[in-house]
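Chemist: My questions are about this predicted structure, shown below with the sequence.
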Amino acid sequence: MSTAAEPATTLRTDVPPAPAARAPKALGALLVVAVVAAALNLRPVVTSLGPVLDSVRTDLGMSAAVAGLLTAVPALCFAVFGIAAPALARRIGPIAVVAAGMGAIALGVLARSFTGSTAVFLLLTAVALAGVAVANVLLPVVIKRYFPQRVGPMIGLYSMALSVGTSAAAAATVPLTGALGGNWRLGLGAWGLLAAAAAVLWLVTLFLRRERSSATAAARAAARLPILRSRTAWALALFFGLQSTSAYAAMGWLPKIYQDAGVSAGASGVLLAEVMAVSVPASFVLPNLAARRGDQRIFVVVLGLCGIAGFTGLLFAAGTAPWLWAGLVGLSMCAFPLALTMLGLRARTPGGVTQLSAFAQSLGYLISVPGPIVIGGLYQSTGGWTVPLAFLALLLVPQILVGLRAGLARHIEDEAVR
C-alpha cells in the first residue's frame, strides 16, 4: 500500500490498462485473428528451410560451414534484435512494431528465395529473423495490454498457433515445392505470402485502433525500472534459456538419436512430428491452467520431470518404446508456453511486460545458442548418445530450480524498486 512516507521516486505500477486499450468487440476479434496470424509466422522462417536446405546449398554454392551457421543464427538474431523491441514499442506503439515485424518477415522470406548470392541469402534471412525477434517480444505485451483479463486463454491461442506454424512449415514445404514444379525458390517463398497477409491484418488493426505513438505513463515508468535488480526477471531469463536449449537440441538431434538406435529414417521423422504434435493441444490448455493460479511451480516440476523421463528413456531404451519417449519430450517442451504465460503474469502493466519480455527472451535465446552445438560436440567426441542424453536430462534439474523461483506469485515492479 502506498503511504505518504514513500520516497518521491516510488512508481505506481498497479494502474489498470488505459481506457483507450479497451476496444469494441469487433476490434477485439480482429486483434485475436491478428495475434494468431502473427504466431503462425514466427517459425516458418526457420523450419521451412531445413527440408530444402540441400537444394539451397547446391544452387547457391553454400558451404557446409555456412549451412551449419544457419542453425545458430535464429537464436542469436532473436537475442540481438529482441533487445530493440521495448524502445520501438515506446516510440511508435507495440501494434505498429508487430506490423513492421510481419512486413520484415514477408520481405526477407520472399526476397531471399530469389537471390543467387549466399551472402544476400544470409542477410535477408537476418531481416526476416529481426521481424520474428520483435514480434516474439511484443506479442505477449499486446496480449497483456488489450486482453488483461484473458492472458491465459490468449497466450494459449498464441502458443498453439505458433506450434501449428512450426510443424506445418516443416511438413508442407517439400510437398509444396513439388506442387510448384520442384522449384525450392517457390516452395520457400510461398511462406512469405503468409507473412504478407499477416502484415496486412496488423496494418488494418493499427489503422482502426489509431494507437498513439506517445508512451503511456505506465510504459514510461516501466522503462525506468532497474530490472537487473529483480530476481524473478533473472529466474525467468534462465528458465527461458534452459528450456530453449533442450527444445533446440531435441528438435535438431532427435531423428539421429532414433536412427542410431535402429529406428528407420522415415519413422524417426514421424517421431519428431509427434514431439511437435503433442505440443499443439498442450500449448493451448497449459497457459489457461497456469494463468488461473498465482503460482506456477507445479507446472514447472511436472514438465521438468517429463523431460527427465523422456531423455532417460532415450538413453536406455530409445528403440523399445520410441512413441513414449517422444511424447514425454514433447510435453517437456511445453515449458515454452509456460514461460510465455509467466512473462504476462510477472509484471503488472503492459510496460512492465515489455521490459521483462525483452530481457528474458533476449538473454534466454542467447543462453540457448551453444546448446545444439555442445550436444553435437559431445556426440562426436564420445561416439554415442550416452553422454549427450545424460547431459540433457541433467540440464532439466537447474531448469526446474530456476523455474521454481520464476513460478512464484511475484511482480518484477516490487522487486526492482527496492
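Modeler: Great, that's in hand.
Chemist: only C-alpha atoms for contact and neighbour calcs from this point on.
Modeler: Will do.
Chemist: measure the residue lying closest to residue 245 once chain neighbours are set aside to residue 242 for me?
Modeler: Distances taken as C-alpha to C-alpha, 6 or more residues apart in numbering place residue 368 nearest to residue 245, at 4.5 Å, with adjacent residues excluded. Residue 368 is 7 Å from residue 242, where distance means C-alpha to C-alpha, to the nearest Å.
Chemist: Next: residue 356.
Modeler: Counting by C-alpha to C-alpha - residue 356 and residue 242 are separated by 17 Å.
Chemist: and if you look at residue 102?
Modeler: Residue 102 sits 27 Å away from residue 242, going by C-alpha to C-alpha.
Chemist: what's the answer for residue 262, then?
Modeler: Between residue 262 and residue 242 the computed distance is 29 Å (C-alpha to C-alpha).
Chemist: Settle it for me: which of the two has more neighbours?
Modeler: Between residue 262 and residue 242, counted using other C-alpha atoms under 10 Å, residue 242 has the larger neighbour count: 26 against 13.
Chemist: That one against residue 394, yeah?
Modeler: No. With contact defined as C-alpha atoms under 8 Å, residue 242 does not reach residue 394; the gap is 11.1 Å.
Chemist: Next one for the comparison:
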Amino acid sequence: MTTPSSTASRTADHTETLQFVGGVLLIMALGLNLRPLLASASPLMEDIRTATGLGYGVLAWLTTLPFLCMGAVALASGRIARLLGESRGIMLSLGAIGVACALRQAYGTGLTLLSTALLGGAGIALIQALVPGLVKRRFGARMPLVMGLYSASLMSGGGLSAWVSPRIAELGGWQLGVGIWWMPALVTLAGWFLIFRRRAAAPADATAIEGVRPWRLKRAWLLALYFGVINAGYSSVVTWLPVYYQELGRSAVAGGRLLAWMTIFQVLAALTMPAIAQRQKTTDRRWLLAASLIAQLVGYLGFIFMPQSLALWWNAIAGFGLGACFSLGLILALDHLTDARAAGRLAAFMQGFGFMLNALSPWISGILRETTGSFIAAWALLAIGIVTMLVVTLRFSPARYPQVMQSPGQ
C-alpha cells in the first residue's frame, strides 16, 4: 500500500534526479563552448595566413592570447565572482565568447582575430575558473564523475569545431568557419539564464577560504607548474597539428579530421579516467596520472619518428593522454582540500599560472618551426617536459595533503 510519505519520498527523489541531470547537462554545455574559439582556426591556419598575411609566430598568438587570458582571469576569479556573482559571471562570459565568434564572422582581419582572442579568452577563462568549485559544491561525492563529463564536453567542443569548421569554410569561407560558434554560446546562455539565474550560491565557509592562501604554499606552485606542463601539449597540438600534417602532404580537411580523431580519444579518457578515480577507495591518483603521461609521451615520439605510417595510432594515444591529464589535473587539485570553496580557489590558482605556461607552448612551437623548418623540435620539447613530470607525479601522496596545505614550506 502506497503511503503519502513514500509518495513524497519518490517525488523528492525524482526531483533530485531531474535537478542532477539538468545541472550536469548545463555544465557539459558550458564545456562545449570553451574550445571552438581555439580549435576552429587550427585547420584553417593556411587560409587565414594567406588572407591576412600573418606569419607563424603571429598566428600562434591566436592560441597564446586566450591561454594568457585564462591564466590572468583565473587568478582574479575570486574577486570577479564576488563582484558579479557566480551565475552572472558565467552568463557574461558566455556573452563574451559569443560576441568574439560573431566578430570573427563579420570582420576577417588580423586585428579582429587577435582582439577577439583576448575577448573570447577572457570569457573562457572565467568559466574555467568558476566551474571546479561550483562542481565540488553542487555535486559533492560525484565530483570526479561530473568533472569528467565537463572535461569530455570541453574536448568534444574542440574536436567538433576542428572537424566541422573546414567543411563550413568550403561553403562560406574561413570567416564563417571560425565565426559560426556564436550560435551554441547563445543557446547555452539562454539555458543558463532560465535554470540558474535564481539559484543562490551556498554560503561561504569564511574560515576555510581565508585560511587558504595558495600563493603562500609551495604545493600550490608545484600544482600550477605540473598542470601547466602536462597540458602544454594541448595548446601546441590544437594550433599546429593540422599544419604539421599539411606540411607532410595532407589537406586542411584531412588535418582537421586528424584533430577531431584525436579529440575522440581525449573525450574517452576524460570520461573513463575520472570514472575510475570515482570508484577508487583512495584519492591517490598517481598511477592514473603516470599512465596518462606515458600515453602522451608515446604519441609525441610517434609524431617524431613515424608520423605518416601510424598517424591514427599516434593521434589516438596522444589524445588519450591529453584528455586524461586535463581532467585528472583538476581532480588532483580539488582532492587537496575538503572545503569546496577553498578547493575551488586552489584550482583557480593552479589553472591561472598553469594556463600561462600553456600560453607559451604554441608560441615556442611556432618559433621552433620558423627556426628549424620543422615541428620535430616542438614535439621533442613536449616529450622532455612529460618525462620530467613523471618524476614529479611521485610527490602527490594523499597522506601528505593536510600537511602540505598548511605549511608554506611544503
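Modeler: Yep, that arrived. Quantities reported herein were computed from a predicted structural model and do not represent experimental measurements.
Chemist: What would you report as the TM-score here?
Modeler: Superposed pair, TM-score by TM-score structural alignment, normalised by the length of the second structure: 0.84. Supporting alignment: 389 aligned residues with a C-alpha RMSD of 2.9 Å.
Chemist: which non-adjacent residue is nearest the aligned residue in the first structure for residue 93 of the second structure?
Modeler: Here residue 93 of the second structure is matched to residue 101 in the first structure, going by TM-score structural alignment. In space, and not counting its chain neighbours, residue 101 of the first structure is closest to residue 131: 3.7 Å by C-alpha to C-alpha, 6+ apart.
Chemist: quick one: what's aligned to the one you found in the second structure?
Modeler: Counting by TM-score structural alignment, the partner of residue 131 of the first structure is residue 123.
Chemist: so its match touches residue 99, yeah?
Modeler: No. In this structure, residue 123 of the second structure is not within contact of residue 99 by C-alpha under 8 Å, at 10.1 Å.
Chemist: So for these two, which sits in the more crowded spot?
Modeler: Higher neighbour count among residue 123 of the second structure and residue 99: residue 123, with 26 against 21, using other C-alpha under 10 Å.
Chemist: Name the helix or strand for the more buried one, please.
Modeler: helix 110-139 (DSSP states H and E).
Chemist: Just want the angle from the next helix or strand after that helix to helix 110-139.
Modeler: Using DSSP H and E, the next helix or strand after helix 110-139 of the second structure towards the C-terminus is helix 143-172. Orientation of helix 143-172 of the second structure against helix 110-139 (axes from the mean of the first three to the mean of the last three C-alpha atoms, to 10 degrees) gives an angle of 150 degrees.
Chemist: dump the residue contacts of the residue nearest to residue 109 of the second structure when sequence neighbours are not counted.
Modeler: Excluding the flanking residues, the one nearest residue 109 of the second structure by C-alpha to C-alpha, 6+ apart is residue 52, at 6.2 Å. Residues near residue 52 of the second structure by C-alpha atoms under 8 Å, 6 or more residues apart in numbering: 108-110.
Chemist: Just put those in CSV and tack on distance to residue 378 of the second structure and neighbour count.
Modeler: Formatted as CSV, the contacts of residue 52 of the second structure follow (distance: C-alpha to C-alpha, whole Å; neighbours: other C-alpha atoms under 10 Å):
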residue, distance to residue 378 of the second structure, neighbour count
108, 29, 18
109, 28, 15
110, 25, 19
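Chemist: so which strand or helix has the residue mapped onto residue 241 of the first structure from the second structure?
Modeler: Matched by TM-score structural alignment, residue 241 of the first structure corresponds to residue 228 in the second structure. Element membership of residue 228 of the second structure [criterion: DSSP H and E] is helix 218-230.
Chemist: Which residues are in contact with residue 95 of the second structure?
Modeler: 123, 185-186, 189.
Chemist: Drop anything exposed from these.
Modeler: Those of these that meet the buried threshold are 123, 185-186, 189, by 16 or more other C-alpha atoms under 10 Å.
Chemist: Which positions within whichever helix or strand residue 83 of the second structure is part of qualify as buried?
Modeler: Using DSSP H and E, residue 83 of the second structure maps to helix 77-84. Neighbour counts over helix 77-84 of the second structure (16+ other C-alpha under 10 Å) mark 77-78, 80-81 as buried.
Chemist: post-alignment, it versus the first structure, mean distance?
Modeler: Helix 77-84 of the second structure, aligned to the first structure and superposed, deviates on average by 2.5 Å (mean C-alpha distance after the TM-score superposition for the first structure).
Chemist: who does that helix touch, helix- and strand-wise?
Modeler: helix 110-139 (3 or more C-alpha pairs under 8 Å, 6 or more residues apart in numbering; DSSP states H and E).
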